[in-house]
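> this is the structure alone, sequence omitted:
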């Protein structure tokens, strides 16, 4: 039953959101009716078409690059195989800031075109601040989710299936479409589900582009219209959409069965070597997603940072770094403690009750930050009111404190820590537990004396993952941070909103550099298995 403690903690925001469906007064109904008649259809349409465009983009970039690096040998393949995951270190809102500076009317691209064509305005140039501009940014930032899962699926499936299709008369494209893609379907569905969750949860990029989506609508109802209950009811709609994605992904996998041939065939020794023009096309095809998602945005932000380096308020920058590191370190430590307790409970009692609790904890990663923020504020404000009436406290007691923000981070990122810790527990042989019990060591003593020393690397990896995710988290931090406490993500968002992109470049690059740490760890693991 200990496993249910973190599960219930994660579910509190969801209870708060669903409780808001039965709340509200005439003002709330008026606000929702007004939004339904005016802006909600546009919010839904923008969210839908961005999601569809991003799905197509990540499938093309992720599947194409994964197929090429697994089955073909071409110049640069060894570097591209791990470098293709680098966009995971680049927050989507930072990519949006970079492309806006690069492609806007006053940016270097349009300025060069106007000089070249001798015109005052390039009318045919696409507008970067649009729904398709947001889809471009999300596709470049999130395709590594599909690439990683597709690469694993293509590498794990036996080469014999592909060769059998060729002997039966299939051309390479036909074998790819009729054999490889159906075998990789569960991995692709899971990758697309992750991408769509990240897309629906994003606030920084769409808010900066001025594209109204469901997430920006939640903040508009909350902050502009001043109705927290109406915003919570909109959160419930977004939460239903996320839960439908989770259910669809689970059903897609549960109704399919895929079996590989005995033993994993080593595709590395069977790669087809490409030469000439085909080799160049393969290199360019794998390099384009990397350039779009990481190289070009990083170079743009680096140019901005160098040009305005003397304008950076370095004393305040130190304060921003301190606030960010402090919050991220505390959240990582708390998440690791909860993950170890939950993983140990699952090891001791691997039954249905524990399994359900672990699945409920996993839902937290799919909940958008804005939904978590409102879901936490609903019970916290009620508790503040009760404390004020009970003890005569004035003002807010819990809301607006660092503890509430740490709680939001725990709900959001505990699944990331749990995944790493679970992998560490899986590597500990069960006979070690039996040996410890035979020597009179059991319970929490066995966790402390046997498991924790063996879990050191897994726990450190979990702490690193949570630390980086917390540093980049924007919606929950914007909504729940204590007064007069700015983090690197918040400052970057505020400076970019004021069109001070050059000043925002230094904190943005700091987030990118820190985000590279877990990505490089993952890249090292990929290069070892290649």
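It's in. A quick note: this is a predicted structure, and the numbers were derived from the prediction, not measured.
> from here on, contacts and neighbour counts on C-alpha atoms
Will do.
> can you give me the buried ones in the helix or strand containing residue 315?
Assigned by DSSP states H and E, residue 315 belongs to helix 314-348. Buried residues in helix 314-348, counting neighbours by 16 or more other CA atoms under 10 Å, are found at 317, 320-321, 323-325, 327-346.
> likewise stretch 91-111?
Across stretch 91-111, burial judged by 16+ other CA under 10 Å covers 91-105, 110-111.
> what about residue 64, distance to residue 150?
For residue 64, the distance to residue 150 equals 9 Å [CA to CA, to the nearest Å].
> do residue 367 as well
Residue 367 sits 24 Å away from residue 150, going by CA to CA.
> these two: which is more packed in?
Set residue 367 next to residue 150 and count neighbours by other CA atoms under 10 Å: residue 150 wins out with 29 against 25.
> which SSE is the more buried one in?
Using DSSP H and E, residue 150 falls in helix 131-156.
> for residue 340, which non-adjacent residue is closest in space?
Once flanking residues are discounted, residue 340 sits nearest to residue 421: 6.4 Å by CA to CA, 6 or more residues apart in numbering.
> need the contact list for that neighbour.
By CA atoms under 8 Å, 6 or more residues apart in numbering, the contact set of residue 421 is 339-340, 343, 455, 458-459, 462.
> in CSV: the residues you listed, plus distance to residue 242.
Formatted as CSV, the contacts of residue 421 follow (distance: CA to CA, whole Å):
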residue, distance to residue 242
339, 23
340, 27
343, 25
455, 32
458, 29
459, 29
462, 24
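> before we go on, here's another structure to hold up against the first:
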């Protein structure tokens, strides 16, 4: 009888956890149900949007995604091929420098370029004063083209990382075999390297597209009408929850399609990289470049680092060096404290949930456990705008059904709602890191502990935990950094008078106070550098 009760409690706990982390998605989808708030109106609302705003949102989103996908694929693949297949002066440094744009939130890059390149920015002012010119001398930064530029040089590392891994495992060996068969360098790249990297590039492009679709800061700041900005406009400006829910559903469908593309590409990557041992791949060395070829390879790798990290950081340092007095030093500590507090709370809760789920999967890989883990893993692919709508819709339903009930106020007026949204989105990050740690823990340790009479809790605390400390620390760090940079959910769900660094940076930039926005923006970049440095160290260690 007791084992049955334990199994029932375990199943109930897993189901409740899955509901907690998938409620926003269920609420968005529930807006379409016939008995839902908008069941009778959903078709009419969608038809009305189809004749007004929906074509513009769809057209702009598709063009933005297509241009960013092509640009990120070209830049990321070219850099991966350069540092993997060739050897030239500075290659070792560029291998990790190419990761630096990961530390730059895309909206921070957008603020930096706008401050420097806009009509009243220092570059155009200097050009007009030096050459006696008038009017606008450079294209408008706040445009679809400007957004494409920002996204390409902010997100190409996703493609670079995956393509570099795929090429590093087999490319040098197969390229050497093709050389021995008489193939020219161009043919070796075209016929061997690029087909080998194609699944990895597809997976990286899918990740880039998901980040582009989920973005709010760049699109809103540049005035681009994408699905994400449309959702916030429908909810906050038009006060139309149903229209926001319909747009969120369309965006969710696009994200699911991209997620399927990424999963298919990941399966093809496992197939493409199997069957060759490490010894075979390390026998062949990258081709040594000299002269103009070495310079060209160096420029191919240095340009993305310059455009995606060095230039934006220098642009933001300019107002700091010019006038320190305009910076909001007195409020900076408060904003940083709010960001750190929310990041710390979310990191602890996310790691705790990840440990529970990973331990449950290790103990019993039944259908329920695997299903809950898969549902939780989907959270990171869901845009923050969709999560916000999914959390606020039930709040509206509860307020309409029971006006005096205090639960809606707890969600919207305290940190509960925003931490909930963070957990929905970032538990997947913690779970992936903890599961990777569990993959290195031998199952024989569990068997030995049970033979010695250690219970399940003892196995977790006395056997697993000492071996998972590094993985859980990495998981907490990744979640903490992601929370610090999160903008859409934070901007809507944060408690009153609890601004974070990301929100303040966006508000100051929106108010054309770009000099003051430099301080919180640089703080976000500094925080983002920590996991990037750890990642670069891991890659260097694995390549030795």
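Alright, I've got the coordinates. Source: prediction; values computed, not measured.
> residue in structure 2 matching the residue nearest to residue 340 of structure 1?
Matched to structure 2 by TM-score structural alignment, residue 421 of structure 1 sits across from residue 434.
> residue nearest the centroid of structure 1?
Central residue of structure 1 (CA atoms, centre = their mean): residue 198, 5.1 Å from the mean position.
> quick one: the alignment partner in structure 2 of residue 19 of structure 1 from residue 378 of structure 2, how far?
In structure 2, the residue paired with residue 19 of structure 1 is residue 30, using TM-score structural alignment. Distance of residue 30 of structure 2 to residue 378 of structure 2, computed by CA to CA: 18 Å.
> hang on, isn't residue 500 of structure 2 packed against residue 333?
No. Residue 500 of structure 2 lies out of contact with residue 333 (CA atoms under 8 Å); the separation is 10.1 Å.
> now which residue in structure 1 aligns to residue 134 of structure 2?
With TM-score structural alignment defining the correspondence, residue 134 of structure 2 maps onto residue 120 in structure 1.
> tell me the secondary structure of its match, please.
Classification of residue 120 of structure 1 using DSSP: H, G, I helix; E, B strand; the rest coil returns coil.
> so it touches residue 114, yeah?
Yes. Using CA under 8 Å, residue 120 of structure 1 is in contact with residue 114, at 6.2 Å.
> which one's more surrounded, these two?
residue 114 (15 against 10).
> now do the helix or strand harbouring that one: distance to the chain's middle.
Using DSSP H and E, residue 114 of structure 1 falls within helix 108-117. Here the centre of helix 108-117 of structure 1 is set off from its chain's centre by 35 Å, with CA atoms, centre = their mean, to the nearest Å.
> repeat that for stretch 417-433 of structure 2.
That offset, for stretch 417-433 of structure 2, works out to 12 Å (CA atoms, centre = their mean).
> mean shift of it relative to structure 1?
With mean CA distance after the TM-score superposition for structure 1, stretch 417-433 of structure 2 departs from structure 1 by a mean of 0.6 Å once superposed.
> show me what contacts residue 496 of structure 1?
By CA under 8 Å, 6+ apart, the neighbours of residue 496 of structure 1 are 97, 208, 504.
> repeat that with 10 Å
Counting by CA atoms under 10 Å, 6 or more residues apart in numbering, residue 496 of structure 1 touches 93-94, 96-98, 204, 208, 490, 502-505, 508.
> show me what residue 234 of structure 1 aligns to in structure 2.
Using TM-score structural alignment, residue 234 of structure 1 lines up with residue 247 in structure 2.
> typed the wrong thing, it's residue 325 of structure 1
So, by TM-score structural alignment, residue 325 of structure 1 is matched to residue 340.
> what's the distance between that match and residue 421 of structure 2?
The value you get for residue 340 of structure 2 to residue 421 of structure 2, if CA to CA is used, is 16 Å.
> what helix or strand is the closest residue to the match of residue 325 of structure 1 other than its chain neighbours located in?
Of all residues not flanking residue 340 of structure 2 in the chain, residue 484 sits nearest, at 7.2 Å (CA to CA, 6+ apart). Per DSSP H and E, residue 484 of structure 2 falls inside helix 465-485.
> picking that back up, I figured the match of residue 325 of structure 1 hits residue 500, correct?
Yes. At 8.7 Å, residue 340 of structure 2 counts as touching residue 500 under the criterion of CA atoms under 10 Å.
> which residues do the two both contact?
334, 484.
> excluding chain neighbours, give the residue nearest to residue 114 of structure 2 in space.
residue 141 (6.0 Å).
> which parts of structure 2 are strands?
Here structure 2 has its strands, by DSSP state E, at 86-87, 287-288.
> what lines up with residue 94 of structure 1 in structure 2?
Matched by TM-score structural alignment, residue 94 of structure 1 corresponds to residue 108 in structure 2.
> run through the residues that contact its match.
Counted by CA under 10 Å, 6+ apart, residue 108 of structure 2 has contacts 114, 150, 154, 217-218, 312-313, 316, 485, 502, 505-506, 509, 517-518, 520-522, 524-525.
> rerun that using 7 Å as the cut-off
By CA atoms under 7 Å, 6 or more residues apart in numbering, the contact set of residue 108 of structure 2 is residue 521.
> gap between it and residue 380 of structure 2?
For residue 108 of structure 2, the distance to residue 380 of structure 2 equals 21 Å [CA to CA].
> stretch 453-464 of structure 1 maps to which residues in structure 2?
Going by TM-score structural alignment: stretch 453-464 of structure 1 matches residues 466-477.
> can you check stretch 297-316 of structure 1 too?
Using TM-score structural alignment, stretch 297-316 of structure 1 pairs with 312-331 in structure 2.
> next up, the contacts around the closest residue to residue 103 of structure 2 other than its chain neighbours.
Excluding the flanking residues, the one nearest residue 103 of structure 2 by CA to CA, 6+ apart is residue 528, at 4.2 Å. Contacts for residue 528 of structure 2 (CA under 7 Å, 6+ apart) come out as 103-104, 481.
> which residue in structure 1 aligns with residue 528 of structure 2?
So residue 528 of structure 2 corresponds to residue 515, using TM-score structural alignment.
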